[in-house]
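Trainee: just the structure for this:
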Amino acid sequence: MTKGECSMLYSRTEYAQKKKPSPWILDSGASNHITSDLQHLCNVTDVSGCPVGLLNGHTAISTKEGKVKLSDNLNIEHVLYVPQFKCNLISISQLSYDSNYSVQFTDDLCAIEDRTSKMLIGSGERRNELYLFREAPSNKVCKVEGMNELEV
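Mentor: Modelled structure (predicted):
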């Protein structure tokens, strides 16, 4: 991995060892992407005291932000580091504004698509009244040279 390159959040080894990774919640009410785990971030930079409201009514101040690679097709930038926070949030507002993605919700699912190609790049599954991010399955296409007609 080169400097500035993000690794995916959860390796196959973590899943194989049955470690339960912290879920990322797709939140239509959040103003910013937020994580409480500094290890999720790459390209970390200092920010000038960004206030973040906590569930208990208090305010925490974020002084760092970075980039998170959620999957091969989905990177989120300007993710605030807030150690007092108890979960990881993907802000739908920030996701739509910062990137070329659109997000659509149904009663049980949400889809994150590239606006131009309409390719599904991520999704959310509703669990306990929250939409939890999950990576979109990747499909590979292989081009075969020298075949001009269908052979059965």
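Trainee: C-alpha only now, for contacts and for neighbours.
Mentor: Will do.
Trainee: what's stretch 79-87 in contact with?
Mentor: By Cα atoms under 8 Å, 6 or more residues apart in numbering, the list of residues contacting stretch 79-87 from outside reads 22-25, 32-38, 41, 52, 54, 60-68.
Trainee: one more, so I can put them side by side:
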Amino acid sequence: MDEEVMVLMTVIEGGGVEWWYLDTWCSNRMTSHLEWFCEIDKTVRRKIRFGDGSCVIAEGIGKVAIRREEGTKVVVNDVLYVPQMKSNLLSLGQLLEKGYSMNMKGSYIEVFDSKEKVVLKVSMTSNRTFKIGVNSIDKKMSSCTSR
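Mentor: Here you go, the predicted model:
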């Protein structure tokens, strides 16, 4: 899990950037981009309920490969495939379960590993959200092995 968070530290500017929102309300990482999955189990189906009471169905769970700025890749596990999603969500709750801690102050959020090292710092946007940009790797170009 350490590598998963470290990759999110680097915001990559320019083409190919995909935005992920840090979310305290979502229970899982979620995306609608099937092409990002380098491995997926489509037999897993879960009902997702949003804060407004609406529901959608997750149609799989798997691994998404993300490219770091220097070209290496990291695999993010346990990402739900939700075709109806309009945004990509990264669950802060999942990070807490893995032993990470968070601090929100001023206009940013910091995520710390178990040794209290800052592994992620994200500024709040003008609409009061926290988002990070990363490069996803198309499954046709990559396996699920980190390099």
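Trainee: in strands, which of the contacts of stretch 79-87 of the first structure fall?
Mentor: Here DSSP state E is the test, and the contacts of stretch 79-87 of the first structure give 24-25, 34-35, 52, 60-68 as lying in strands.
Trainee: most widely separated two among the residues you listed?
Mentor: Distance extremes for these: the farthest pair is 25 and 63 at 21.7 Å, using Cα to Cα.
Trainee: in ChimeraX, select just the buried ones from the contacts of stretch 79-87 of the first structure.
Mentor: Selecting only the buried entries of the contacts of stretch 79-87 of the first structure in ChimeraX, with 16 or more other Cα atoms under 10 Å as the criterion:
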select :24,25,32,33,34,35,36,37,41,52,60,61,62,64,65,66,67,68
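Trainee: rewinding a little: from the ones in strands among the contacts of stretch 79-87 of the first structure, which single one is nearest residue 98 of the first structure?
Mentor: residue 67 (12.1 Å).
Trainee: circling back: with distance to residue 79 of the first structure added, can I get the ones in strands among the contacts of stretch 79-87 of the first structure in JSON lines?
Mentor: Compiled in JSON lines, those are given as follows (distance: Cα to Cα, whole Å):
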{"residue": "24", "distance to residue 79 of the first structure": "12"}
{"residue": "25", "distance to residue 79 of the first structure": "13"}
{"residue": "34", "distance to residue 79 of the first structure": "5"}
{"residue": "35", "distance to residue 79 of the first structure": "7"}
{"residue": "52", "distance to residue 79 of the first structure": "12"}
{"residue": "60", "distance to residue 79 of the first structure": "15"}
{"residue": "61", "distance to residue 79 of the first structure": "13"}
{"residue": "62", "distance to residue 79 of the first structure": "10"}
{"residue": "63", "distance to residue 79 of the first structure": "11"}
{"residue": "64", "distance to residue 79 of the first structure": "8"}
{"residue": "65", "distance to residue 79 of the first structure": "5"}
{"residue": "66", "distance to residue 79 of the first structure": "5"}
{"residue": "67", "distance to residue 79 of the first structure": "6"}
{"residue": "68", "distance to residue 79 of the first structure": "7"}
